[in-house]
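Novice: Coordinates only, no sequence provided:
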C-alpha cells in the first residue's frame, strides 16, 4: 500500500474572510509569497487549535515569512461540510478535517471509526501510523486532496444525555434522539442500536441541545469540555464506542505551487505538531472526568459487550465490511482482531 505525503502534486488556494486566530511569525504588512487559510471546527482553547497555531507560526518563521498559514478556529469559515466544499473549490488551502466528516467524500476515512473496533490507544496509533493510515491516505489522494502523513487525535467518543435520560444499556438508547456528525457510519451505528440519530453541524450542536431539538450527542470529552456541552447535558456514558481523528488535508493545486523547501517545511511542522497534540489530548482527557464532574455531569461506564452484540445482530459489521471492501477490512482487523 502506497504511503503518501504532500508533494509538489499538492493543493490550490485563495479566499474567505474572517477573524484569524493565528498567523505567521512576520509582521502582517510583509506580504508572503504564499498565503494559506486553514479552517478547523475546534475552539481556540482546544489542544488541536493550539498546536495548529504553533505549527503555523513555526512555518512562517522557518520560511522567513515566505509561507503564511492563518488558522481560522471555531468554524469561523463555516461548518465542516462547508469548509470541505471550500477546500475542494480552492476557497481555502488547508483544512483540519474530522475523519468522520471527511468520510462523506472519502468513505474509507471512516474505517478506523467502526463501532467498538479499537480498545486502546496502542491499537489506534499502531494502525494509523501503519497499514490503516496507508489505506486512508491513498483514498484521500484519489479525490484531488492531499493529506499530511500523521493524523491528529480527536479521542474516543462518549455519549452524553440530558437530565431526562441516563444511558446504561442498549435498551436505554431505544428512541433516543442523538446528534451525530454528517456521516453515514455513525448514523448506521446508532440506528443499529435503536437510537434516532440526527446529523447536525458541530457549530449548531450547543443550541440544538439547549432547545431540546435533540436529547444528546456523542463526542470525545475534550469536545464536551471546550464546547461547554456540560451546560446543557447532565449525563455522560463512557462508551468508547469509536475513535476518531483529524486529517490535515490540502487542495492539491495550491500545494503544487509551493517549491520543494516550503513543502518540506509545511509537512514537517504539521506532522511534528500532530505528535504533540496526541500527547496533549491524552493528558487532557485524563483530568476531564473529574473536571466535568465538578461542573455537574454524572458519569457511568456501560459494558461494551452488549453494544457490540447488538451491532452484530443488526448486521452493522457485515454492512461496513462490504462497504469498505475485503482488503481495507483485513487491514483494520490486523490491529483490532476479528470484528464480525
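Specialist: Here it is on my side, so go on. Here the structure is a predicted model, which is why all the values come from computation and not from measurement.
Novice: Please count neighbours and contacts with C-alpha atoms only from this point.
Specialist: Fine.
Novice: Tell me which stretches of the stretch 51-200 of the chain form helices.
Specialist: All helices of the stretch 51-200 of the chain, identified by DSSP state H, counting those that start in this stretch, fall at 80-89, 99-102, 121-128, 131-141, 184-192.
Novice: Please work out which of those is packed deepest.
Specialist: Of the helices of the stretch 51-200 of the chain, the one with the most neighbours on average (mean count of other CA atoms under 10 Å) is helix 99-102, at a mean of 25.
Novice: Make TSV out of the helices of the stretch 51-200 of the chain and add distance to residue 71.
Specialist: Shown next, in TSV, are the helices of the stretch 51-200 of the chain (distance: least, CA to CA, whole Å):
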stretch	distance to residue 71
helix 80-89	13
helix 99-102	19
helix 121-128	25
helix 131-141	22
helix 184-192	28
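Novice: For the helix or strand harbouring residue 38, buried residues please.
Specialist: Element membership for residue 38, per DSSP states H and E: strand 34-39. Under the neighbour-count criterion of 16 or more other CA atoms under 10 Å, strand 34-39 has 34, 35, 36, 37, 38, 39 buried.
Novice: try this one side by side with the last:
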C-alpha cells in the first residue's frame, strides 16, 4: 500500500514538473512572438526615383518607425525581384509580401478594374481621389480581396495625354486614321475606334521604336512615361487632354497579413495611408515639373496643346456615347456611381 502511494505522489510531482516546463515553453513562445520581426519584400517595376519608388521607400521607413522595428520592409524596384505579370502568384505563395501593380494587371481576374480605363470618366484629380477613397474604391478593393489578396491603397501614375507625329490630336476628328498605340484593353479599343483611329496593341518597351519607324503614329501616356522614355523625340505634338488615367493598387499577401498581429496591421495601414498621401503629392509635383520641362527645355520643337473647356466637352460627348458598351464588362451601376461621386 505504501509503495502504491509513493508511486502516485511521484507521478503527481512528475506531472507538475511537466506542466511547469510546458508553461515555460508557452511563455517563451509568447515572448518570442512579441519580439518577432516581420520581414516584408515590396516588389515594384519602376525606378526608385519615381513617385511610386519614393513612396515605397517612404513606407518602408515609416512602418519601421511606427512598429519600432517589428516590421522591416525591403524594397525591390525596377522588377529586380519579379515583374508585375508574375507578382500575383508570388503574393499567393507569400514569396513577396507587398506589390503595387498597375490597374491593367488586375483586369484578367477582376473585370471591374476596366473602370479605370474608361475615358473622361474622371472630371479632375479631386474627383478621381474621391472615387478612389469612397464607395467605388471600396467596391473594387473588395473584388480584389475576394480573389485572395489584401487590397490596401491606390497610388497615382497620372492622367494620360495624346502625342503624335502626324496631325495634332485636338478635336476628336483629328485622330481619324491615325495608328494609335494602346495597352491591351477592350475599353481602350472602343475609345480608339470611337474617334476612328486604328488601335495598335504593343508592349511598352516597343513603343519608342514603333513611333520612330511609323509602325504607329500616336500614343497615350502620362507625362512621366512620355518624358522619361523620350517619346517627345519622335512625336511632333503633345496634347494635354487628361482623357484617361493610369494608377496602381498596393496589395499584400493574404498569408502574410493573417500572420500579422492586429496592432501591427493597424500601424501598417497607418504607414500605408501616409505613404499614399506622399505618393499622390509627389506624382502631382512631378507632372507639373515635367510639363514645364517639355515647354521650356524640349529641343525637338514638340508643340504642346492644351484643351479648352469647349474642346473637352466635345471629347466627353463622343466618349460618353460609348459607355453603354462597357456596362456588361464593368457594370452600369459602377460607372454611374463613379460619374455621380461628389
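Specialist: Perfect, thanks for sending it. These numbers were taken from a predicted model, which means no experiment stands behind them.
Novice: residue range for the strand holding residue 38 of structure 1 in structure 2?
Specialist: Mapped onto structure 2 using TM-score structural alignment, strand 34-39 of structure 1 covers residues 38-43.
Novice: average offset between that stretch and structure 1?
Specialist: When structure 1 is superposed, stretch 38-43 of structure 2 averages 2.6 Å from its matched positions, counting by mean CA distance after the TM-score superposition for structure 1.
Novice: which one in structure 1 is aligned with residue 284 of structure 2?
Specialist: In structure 1, residue 284 of structure 2 lands on residue 282 (TM-score structural alignment).
Novice: Quick one: residues contacting residue 153 of structure 2.
Specialist: Residues in contact with residue 153 of structure 2 (CA atoms under 8 Å, 6 or more residues apart in numbering) are 249, 250, 251, 272, 273, 276.
Novice: For residue 278 of structure 2, see how far away it is.
Specialist: When distance is defined by CA to CA, to the nearest Å, residue 153 of structure 2 is 12 Å away from residue 278 of structure 2.
Novice: ok, now residue 133 of structure 2?
Specialist: Taken as CA to CA, the span from residue 133 of structure 2 to residue 278 of structure 2 is 15 Å.
Novice: higher neighbour count, these two?
Specialist: More neighbours surround residue 278 than the other of residue 133 of structure 2 and residue 278, with 19 against 13 (other CA atoms under 10 Å).
Novice: Correct me if wrong: that one contacts residue 55.
Specialist: Yes. With contact defined as CA atoms under 8 Å, residue 278 of structure 2 reaches residue 55; the gap is 6.4 Å.
Novice: Can you work out which residues contact both of those two?
Specialist: Residues touching both residue 278 of structure 2 and residue 55 (CA under 8 Å, 6+ apart): there are none.
Novice: so how many other residues sit close to the counterpart of residue 258 of structure 2 in structure 1?
Specialist: Under the alignment by TM-score structural alignment, residue 258 of structure 2 pairs with residue 256 in structure 1. Using other CA under 10 Å, residue 256 of structure 1 is surrounded by 17 other residues.
Novice: got it, and residue 79 of structure 1?
Specialist: The tally of other residues near residue 79 of structure 1 (other CA under 10 Å) stands at 18.
Novice: Distance check, it against residue 277 of structure 1.
Specialist: 22 Å.
Novice: Please verify my assumption that residue 318 of structure 2 contacts residue 194.
Specialist: Yes. Residue 318 of structure 2 is in contact with residue 194 according to CA under 8 Å; the separation is 7.2 Å.
Novice: in structure 1, which residue is closest to the centre?
Specialist: Nearest to the geometric centre of structure 1 sits residue 98, at 2.6 Å (CA atoms, centre = their mean).
Novice: Would you mind finding the match for it in structure 2?
Specialist: Here residue 98 of structure 1 is matched to residue 102 in structure 2, going by TM-score structural alignment.
Novice: now do residue 189 of structure 1
Specialist: Checking TM-score structural alignment: residue 189 of structure 1 goes with residue 191.
Novice: wait, what's in contact with its match?
Specialist: By CA under 8 Å, 6+ apart, the contact set of residue 191 of structure 2 is 119, 319, 322.
Novice: any idea what the second one aligns with in structure 1?
Specialist: Across the two structures, residue 319 of structure 2 finds its equivalent in residue 311 of structure 1, going by TM-score structural alignment.
Novice: isn't its match right next to residue 193, touching?
Specialist: Yes. With contact defined as CA under 8 Å, residue 311 of structure 1 reaches residue 193; the gap is 6.6 Å.
Novice: count of neighbours near residue 284 of structure 1?
Specialist: 15.
Novice: Does it lie in a helix or a strand, and which?
Specialist: helix 260-294.
Novice: Check residue 246 of structure 2 too.
Specialist: Going by DSSP H and E, residue 246 of structure 2 is part of strand 237-253.
Novice: how close does that strand sit to structure 1?
Specialist: Looks like 1.5 Å for strand 237-253 of structure 2 (mean CA distance after the TM-score superposition for structure 1).
Novice: C-terminal to that strand, what's the next element?
Specialist: Following strand 237-253 of structure 2 toward the C-terminus (DSSP H and E): helix 254-259.
Novice: and that following helix, which residues are buried?
Specialist: Those would be 254, 255, 256, 257, for helix 254-259 of structure 2 by 16+ other CA under 10 Å.
Novice: Likewise for stretch 45-55 of structure 2?
Specialist: 45, 46, 48, 50, 51, 52, 53, 54, 55.
Novice: Count the residues that sit near the nearest residue to residue 293 of structure 1 once chain neighbours are set aside.
Specialist: For residue 293 of structure 1, ignoring the flanking residues on the chain, the nearest one in space by CA to CA, 6 or more residues apart in numbering is residue 299 at 7.5 Å. When counting by other CA under 10 Å, one arrives at 19 neighbours for residue 299 of structure 1.
Novice: Which residues are in contact with residue 299 of structure 1?
Specialist: With CA under 8 Å, 6+ apart, residue 299 of structure 1 has these contacts: 235, 236, 237, 238, 289, 293.
Novice: mind running it again at 10 Å?
Specialist: By CA atoms under 10 Å, 6 or more residues apart in numbering, residue 299 of structure 1 lies in contact with 160, 166-168, 234-238, 289-290, 292-293.
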